[in-house]
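S.K.: Structure here, sequence nowhere to be found:
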């Protein structure tokens, strides 16, 4: 096991590729607000630095969404021995990376926890594509519950309005591994890319916005042949889970993960103009609960997903130069894996040392190789310190 050093080196490459009770109600979106929501949703990619610092911890004040409520029984994260890293070095890393939250768990104990710029344990920070790894876990939960028979089922069995489009013959597995063969542009710097435009159009009444957009895309390769990172496909996974379970993603998240695993704070999940969660993005969670997500994966999700789900989800189902991709998890050389989001969000898991490292941040650019390499260097120091 070569640990975080190799792992974050691969992430640098990847970042440049790219219970009981009533279920939480979806926040209604008035018709006059729908057009505004479509415009602002795309604008998130092009906020100024000051807007990022101000808005990333306050998405629920800007956008409609749903809430997954925390339960009464909170999973403890006991205090562990502080990592032997100079405080000045930690502060310098956080300042250079615009990190507002930094957490390191080992054996489920807190070995480092820092906050900046007014963020704190009571707050939430948006995750961007870290949400993808949570959405894929809900697929595992739906299989365990019998709502989905197999990830080898065709997607059109659960989303029949995709029939006759580029997703004919595509399996759930191929959505999870982003190997559908459907053409997609994930360029965060291009306002005309698919990732920026997918909610920009008015949608006919009764049509899901994700399905409306994705069914228009052409196929460029055979299903299973080519890995292309597509946020839109994780949004389709969310549609699939909602339709299979008959529940909102937040309601199912609350039932299957948030309450059973003992999350500490409510989670907020941004919704589209129809009130459905944007499942490829936009889940806002507290720093410690991001750490618990990593801990859940590390422990295998017993009682939440089928036995062996995380072993499969966090191994390379497909490869790219420097690493691989599982079921919406980045799979890295040496056995480490990660949930990663733009602007510096990451949950990094090193099973060999039972280490979880989380950063919530506001990088000046969506993806940045130099910042990823600097995070690599810091993570290597964290790992070395944890072994002392």
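M.R.: Structure's in. What do you need? Everything numeric in this text was worked out from a predicted model, so none of it was measured. Numbers count the residues shown, from 1 in each chain.

S.K.: Every contact and neighbour count from this point should use C-alpha atoms.
M.R.: Will do.

S.K.: OK, contacts around residue 325?
M.R.: By Cα atoms under 8 Å, 6 or more residues apart in numbering, the contact list for residue 325 reads 177, 314, 315, 316, 317, 318, 319, 331.

S.K.: give me the element the third one is part of.
M.R.: Read that as residue 315. Per DSSP states H and E: residue 315 is located in neither a helix nor a strand.

S.K.: if I look at it, how far off is residue 326?
M.R.: Noted for residue 315: a distance of 5 Å to residue 326, by Cα to Cα, to the nearest Å.

S.K.: The contacts of residue 325 into a markdown table, with extra columns for neighbour count and distance to residue 83?
M.R.: Supplementary listing: the contacts of residue 325 in a markdown table, determined by neighbours: other Cα atoms under 10 Å; distance: Cα to Cα, whole Å:
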| residue | neighbour count | distance to residue 83 |
| --- | --- | --- |
| 177 | 29 | 36 |
| 314 | 26 | 27 |
| 315 | 21 | 29 |
| 316 | 21 | 31 |
| 317 | 18 | 34 |
| 318 | 18 | 35 |
| 319 | 16 | 34 |
| 331 | 29 | 26 |
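
S.K.: out of the residues you listed, who's nearest residue 370?
M.R.: Nearest to residue 370 among the contacts of residue 325 is residue 331, at 20.3 Å by Cα to Cα.

S.K.: Please enumerate the helices of the stretch 151-300 of the chain.
M.R.: Secondary structure of the stretch 151-300 of the chain (DSSP state H, counting those that start in this stretch): helices at 172-176, 194-197, 209-214, 231-245, 249-253, 287-299.

S.K.: got the contact list for residue 247?
M.R.: Contacts of residue 247 (Cα under 8 Å, 6+ apart): residue 241.

S.K.: Need the nearest residue in space to residue 63, chain neighbours excluded.
M.R.: The shortest distance from residue 63 to any non-neighbouring residue, by Cα to Cα, 6 or more residues apart in numbering, is to residue 270 (6.4 Å).

S.K.: any idea how far that neighbour is from residue 37?
M.R.: Residue 270 is 11 Å from residue 37, by Cα to Cα.

S.K.: take the one below as the second:
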């Protein structure tokens, strides 16, 4: 069903600034008004036709979600209501079956995607690779010589696509001294900025050091996507905003321009700064459930890149298993900036902190999108029931059943 449902009250805009916009009490408002907190630049949808989203609206809330490590068996509706949902949508065979908005979120609201942005940047890299402009086996420094004196010397594009560089970078969101918080200070996502620290995205990336050999185990590092974005910009000779519009956003039949938050120099926050609507995010997700072909029928992502993304290999899975992160995804992998949570499933994910998700199941031609405002950046009690809810929905609406 398409509807707007009442939910908790949102804070008034004037009390929110760069030092508190990511606080638990503020994220619901700030994730829907990023352009009022941070500098942003449009990612143009171009002038092409909007890809229509045919609808066969159904109430899927009663579908049962099996028991997980984090919750008893319950309904999809219970999962949605218990996980700070701002909006969610289910699409099967290109038809919308459920579309629902809560509180101030609506069809035209551009919501911050956080690290779902990584999957969009990874897709841009895939388009460049398909055109022969980017070679994943080449060194990062061949494209960005400015990183030659940094820890990225010797790392390949493949290493950063799969987060297997040896860079020292803590992703501990609750530690104000972690590198993931330092990068926010450098790009202006926080007013707090210690004296002598890097200014701007590029400047920050040049300061990173290696702690181990490149090509080892997987470790989640947001800086990998920022380097990947810089590589793409160097190859194209244009900003990510312009590049993503040209090779991706203007080709999926998007309804609205997307936005990307930028640093003080106009450089995009590639790893987590993209904002878009629920429907346009579903249009993007559809690419990966349809061999890279958009709802308008255009081959946007090369089939070879989609195939490589979905396949991976034993080495990638082993690197994921041996990594230090507690992902609770045994047998899974991280590949080409996407998550593959289970070895026995066709499903894979684009994920962002505070509950942003695209769930894609090409075997079922199924896409689920959920935008949220969790109080904590990471919350397994909300993440895994949501994944299993989309699993259950994919099985429920598909024939034959595909795991």
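M.R.: Noted; the coordinates are in hand. These figures come from a predicted structure and were not determined experimentally.

S.K.: sorry, back to before: mapped onto the second structure, which of the contacts of residue 325 of the first structure hold?
M.R.: Mapping these onto the second structure (both residues aligned by TM-score structural alignment, their matches' Cα atoms under 8 Å) leaves 177, 318, 319, 331 still in contact.

S.K.: Which of those residues fall in helices?
M.R.: The members of these all map outside helices under DSSP state H.

S.K.: Going by distance to residue 255 of the first structure, which of those wins?
M.R.: For these, the nearest to residue 255 of the first structure is residue 177 (25.3 Å; Cα to Cα).

S.K.: Give the aligned equivalent of the closest one in the second structure.
M.R.: Matched to the second structure by TM-score structural alignment, residue 177 of the first structure sits across from residue 162.

S.K.: Test my guess that its match contacts residue 337.
M.R.: Yes - taking contacts as Cα atoms under 8 Å, residue 162 of the second structure lies within contact range of residue 337: 6.4 Å.

S.K.: So which elements touch the helix ranked longest in the second structure?
M.R.: Criterion DSSP H: the longest helix present in the second structure is helix 380-397. In this structure, helix 380-397 of the second structure packs against strand 64-65, helix 76-81, strand 356-361, with contacts taken as 3 or more Cα pairs under 8 Å, 6 or more residues apart in numbering; DSSP states H and E.

S.K.: about what we covered before: would you mind measuring from the match of residue 177 of the first structure to residue 155 of the second structure?
M.R.: 12 Å.

S.K.: returning to what we had before: of the helices of the stretch 151-300 of the first structure, which approaches residue 14 of the first structure most closely?
M.R.: That would be helix 231-245 among the helices of the stretch 151-300 of the first structure, by Cα to Cα, at 14.1 Å.

S.K.: In that closest one, which residues are buried?
M.R.: Buried residues in helix 231-245 of the first structure, defined by neighbour count with 16 or more other Cα atoms under 10 Å: 231-242, 244-245.

S.K.: with the first structure superposed, average distance for stretch 382-394 of the second structure?
M.R.: Stretch 382-394 of the second structure differs from its equivalent in the first structure by a mean of 2.7 Å after superposition (mean Cα distance after the TM-score superposition for the first structure).

S.K.: looking at the alignment, what does residue 228 of the second structure pair up with in the first structure?
M.R.: In the first structure, residue 228 of the second structure lands on residue 237 (TM-score structural alignment).

S.K.: For stretch 37-48 of the second structure, give me every contacting residue.
M.R.: Residues contacting stretch 37-48 of the second structure (Cα under 8 Å, 6+ apart): 16-18, 21, 30, 34, 188-189, 241-242, 244-246, 249-251, 253-264, 266.

S.K.: switch the cut-off to 6 Å
M.R.: Residues outside stretch 37-48 of the second structure that contact it (Cα atoms under 6 Å, 6 or more residues apart in numbering) are 241, 245, 249, 250, 254, 256, 257, 258, 259, 260, 261, 262.

S.K.: what about burial for those residues, which qualify?
M.R.: Here, 16+ other Cα under 10 Å leaves 241, 245, 249, 250, 254, 256, 257, 258, 259, 260, 261, 262 buried among the contacts of stretch 37-48 of the second structure.

S.K.: any idea what the last one aligns with in the first structure?
M.R.: Spelled out, it's residue 262 of the second structure. Matched by TM-score structural alignment, residue 262 of the second structure corresponds to residue 271 in the first structure.

S.K.: ok, its match - contacts?
M.R.: By Cα under 6 Å, 6+ apart, the residues touching residue 271 of the first structure are 64, 65, 277, 278.

S.K.: so stretch 124-139 of the first structure matches what in the second structure?
M.R.: Using TM-score structural alignment, stretch 124-139 of the first structure pairs with 110-125 in the second structure.

S.K.: what does stretch 58-69 of the first structure give?
M.R.: Taking TM-score structural alignment, stretch 58-69 of the first structure hits residues 33-44 over in the second structure.

S.K.: Going by neighbour count, which residues in that stretch are buried?
M.R.: Buried residues in stretch 33-44 of the second structure (16+ other Cα under 10 Å): 33, 34, 35, 37, 38, 39, 40, 41, 42, 43, 44.

S.K.: May I ask which two of those residues are separated the most?
M.R.: The farthest-apart pair in the buried residues of stretch 33-44 of the second structure, when distances are taken by Cα to Cα, is 37 and 44, at 20.6 Å.

S.K.: residue boundaries of the strands in the stretch 51-200 of the first structure?
M.R.: Using DSSP state E, counting those that start in this stretch, the strands of the stretch 51-200 of the first structure run over 65-68, 99-106, 109-115, 125-126.
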